[in-house]
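Peer 1: Predicted coordinates and the sequence they were generated for:
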Amino acid sequence: MNDKPASEAAQSAVARLLGRASEDEELQQAARHIATRADDLRALTGSVFVFRLGGEWLGLPAWMVDEVIEPRPIHSLPHRREGLVRGLVNVRGQLTVCVALESLLQLDLSRPAPERGRNLLSKRLVVLSAREQRLAFESDEVHGSHRYDPTGVGNVPGTVALSDSPFSTGVVAVGERNAGLLDGDLVLSAINRRLG
């Protein structure tokens, strides 16, 4: 029968907690915090797929990427010895042209790779699907899709490999690293011209 006073004490503590009126200042601070967070999220209108080729972190528009899968055997094509086409790869029963994106972008893959990040996927086949066309390329590491504020895109520094590239549109911060943004339409057009 000693449970009754303890139970009443707990109920009165709960009643006091629930019955406590919030201070006006606390409510205003909470409202400001929520409004600021909503504004921050509304500004994230860009979406980029981030990956690494050699020592360069790059980003393509996320709408271009259909899937990311384990590497597959690439079958070379006769009479295709140029640097862009690696060959054909089987993606879910469909033969897909696999390109050497680093060749198109003229990246130096001998540059030392950065330390591998946590929770990142190593060597992957990235499958693009755009303009009724499917292409694939091998990436050394995949960071995935990220949203960003387009007004926060910086200029490409002159020290970066893509500084003179016509495919580069800027640099975006993704977590602790910067990724060079690529113009997806220009990349596709250049690939199609070279595939002829």
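Peer 2: Noted; the coordinates are in hand. Residues are numbered from 1 along each chain as shown.

Peer 1: When you work out contacts or count neighbours from here on, use the C-alpha atoms and nothing else.
Peer 2: Fine.

Peer 1: Show me what the lengthiest strand in the chain is packed up against.
Peer 2: Counting residues, the longest strand in the chain under DSSP state E turns out to be strand 133-148. If contacts are counted by 3 or more CA pairs under 8 Å, 6 or more residues apart in numbering; DSSP states H and E, strand 133-148 sits against strand 46-53, strand 94-99, strand 121-130.

Peer 1: for comparison:
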Amino acid sequence: MQIFTEHCWNTIGVSGDSSCPELKTVIHCRNCNVYGAAGRTLLQREAPEGYIEEWGEILAQEWKHQSKKKTQSSVALHTYESESSEILCLTIFRVGQEWLALPVSVIKEITPCCPVHILPHRSNHVFLGIVNIRGEILMCISLRDLLGLPHVDPVSSKTKKSLTLGGRSGISPVVYQRMIVIDIQDNRWVFPVDEISDIHRLSSDQLSNTPVVIAKTPDTYTKKILHIDGKQINYLDHELIFYELLFYTLNRS
């Protein structure tokens, strides 16, 4: 192959008059050995005097700056985490006249009410039966009876006061009953509720300890107390509820 002068691609190549005979074979200068050899020569050339030292100092200063910035950010984040409280996301709902809350992490789905099928000799006041949630058969429980909440007549009126977490209480035109599917340790249960209010994000500082009288009651499932718009909301201990369901509920008559 003919060896052409330096930068021949700018004279007789694609950037010149395209008169190079090699273009018939290589189509473009970037496919030519001469062009490739010139590129390797450019990359392998000796660095100018002081070039390496200059860039060494620049990179060293940049590394020190980034390291200092990272250290400051880490200290600030650690200080923030140590001084700030835990952030919780809770789903708030109503059963009877009681407002309750569970962490969003254990709630897999909120669905319209489905027919509950009673199991002979197994269903009781807590274990209501089984429901079909889009082809999946799940056990349905009565959270009202498990918590020992009083039974109240369902509200037939289409206008009732409802808890609004936007900062004020309002008039809800229609209140729909729903079913909540919970998943705790890969075990799923369903329970009906009278109303779904909202998903609320709050700091753990906003939760109060349960009163001593409630805390010492054997059948209490309240972990913390939350007050919103004058409403008392019981933050339930979902792990305690799970173990109660797993070990006791299905054995009750």
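Peer 2: Sure thing, it's come through. Values in this document were obtained by computation on a predicted structure and should not be read as measured data.

Peer 1: Now the TM-score, please.
Peer 2: Superposed pair, TM-score by TM-score structural alignment, normalised by the length of the first structure: 0.68. Supporting alignment: 156 aligned residues with a CA RMSD of 3.0 Å.

Peer 1: quick one on the thing from earlier: how close does the longest strand of the first structure sit to the second structure?
Peer 2: For strand 133-148 of the first structure, the mean deviation from the second structure after alignment is 0.9 Å (mean CA distance after the TM-score superposition for the first structure).

Peer 1: Next secondary structure element downstream of that strand?
Peer 2: Downstream of strand 133-148 of the first structure, the first helix or strand assigned by DSSP states H and E is strand 168-174.

Peer 1: which one of the helices and strands packed on strand 133-148 of the first structure lies closest to residue 114 of the first structure?
Peer 2: Among these, the nearest to residue 114 of the first structure by CA to CA is strand 46-53 (9.3 Å).

Peer 1: What is the mean deviation of the closest one from its aligned residues in the second structure?
Peer 2: Its matched residues in the second structure lie on average 1.0 Å from strand 46-53 of the first structure after superposition (mean CA distance after the TM-score superposition for the first structure).

Peer 1: Check the offset of that strand from the chain's centre.
Peer 2: For strand 46-53 of the first structure, the separation from the chain centroid amounts to 4 Å (computed by CA atoms, centre = their mean, to the nearest Å).

Peer 1: residues in the second structure aligned with the helix or strand following it?
Peer 2: Scanning forward in sequence from strand 46-53 of the first structure, with DSSP H and E defining helices and strands, the next element found is strand 56-61. Across the second structure, the stretch matching strand 56-61 of the first structure (TM-score structural alignment) is residues 98-103.

Peer 1: Show me the one of the helices and strands packed on strand 133-148 of the first structure that comes nearest residue 155 of the first structure.
Peer 2: For residue 155 of the first structure, the closest of those is strand 46-53, at 16.2 Å, according to CA to CA.

Peer 1: just to revisit the earlier point, which one of the helices and strands packed on strand 133-148 of the first structure has the most crowded surroundings?
Peer 2: For these, the largest average neighbour count (mean count of other CA atoms under 10 Å) is found in strand 46-53, namely a mean of 20.

Peer 1: tell me the angle the lengthiest helix in the first structure makes with strand 133-148.
Peer 2: In the first structure, with assignment by DSSP state H, the single longest helix is helix 24-43. Counting by axes from the mean of the first three to the mean of the last three CA atoms, to 10 degrees, helix 24-43 of the first structure lies at 160 degrees to strand 133-148.

Peer 1: Quick one: residues in contact with helix 24-43 of the first structure.
Peer 2: When contacts are defined by CA atoms under 8 Å, 6 or more residues apart in numbering, helix 24-43 of the first structure is touched by residues 148-150.

Peer 1: switch the cut-off to 7 Å
Peer 2: Here helix 24-43 of the first structure makes contact (CA atoms under 7 Å, 6 or more residues apart in numbering) with residue 149.

Peer 1: before we move on, what about stretch 135-149 of the second structure?
Peer 2: Stretch 135-149 of the second structure is touched from outside by 95, 125-132, 188-192, 221, with contacts defined as CA under 7 Å, 6+ apart.

Peer 1: that older thread, compared with the first structure, how much does the match of strand 56-61 of the first structure deviate?
Peer 2: Stretch 98-103 of the second structure sits 0.7 Å off on average (mean CA distance after the TM-score superposition for the first structure).

Peer 1: re the thing from before, who wins for neighbours among the contacts of stretch 135-149 of the second structure?
Peer 2: With neighbours defined as other CA atoms under 10 Å, the most crowded of those is residue 190; it has 26 neighbours.

Peer 1: pretty sure that residue is in contact with residue 184, am I right?
Peer 2: No: look at residue 190 of the second structure against residue 184 with CA atoms under 7 Å: they stay out of range, at 11.5 Å.

Peer 1: how far out from the middle of the chain is stretch 181-193 of the first structure?
Peer 2: Per CA atoms, centre = their mean, the displacement of stretch 181-193 of the first structure from the mean C-alpha position of its chain is 18 Å.

Peer 1: ok, back up a step: right, and the helices and strands packed on strand 133-148 of the first structure - which one's nearest residue 71 of the first structure?
Peer 2: Here strand 121-130 is closest among those (CA to CA), at 5.1 Å.

Peer 1: how close does the closest one sit to the second structure?
Peer 2: Per the superposition on the second structure, strand 121-130 of the first structure and its aligned residues are separated by 1.4 Å on average (mean CA distance after the TM-score superposition for the first structure).

Peer 1: I'd like the distance between the closest residue to residue 111 of the second structure other than its chain neighbours and residue 95 of the second structure.
Peer 2: Spatial nearest neighbour of residue 111 of the second structure, excluding adjacent residues (CA to CA, 6 or more residues apart in numbering): residue 179 at 5.3 Å. Noted for residue 179 of the second structure: a distance of 11 Å to residue 95 of the second structure, by CA to CA, to the nearest Å.

Peer 1: same question, residue 82 of the second structure
Peer 2: 36 Å.

Peer 1: And for residue 26 of the second structure?
Peer 2: Counting by CA to CA, the gap from residue 26 of the second structure to residue 95 of the second structure is 79 Å.
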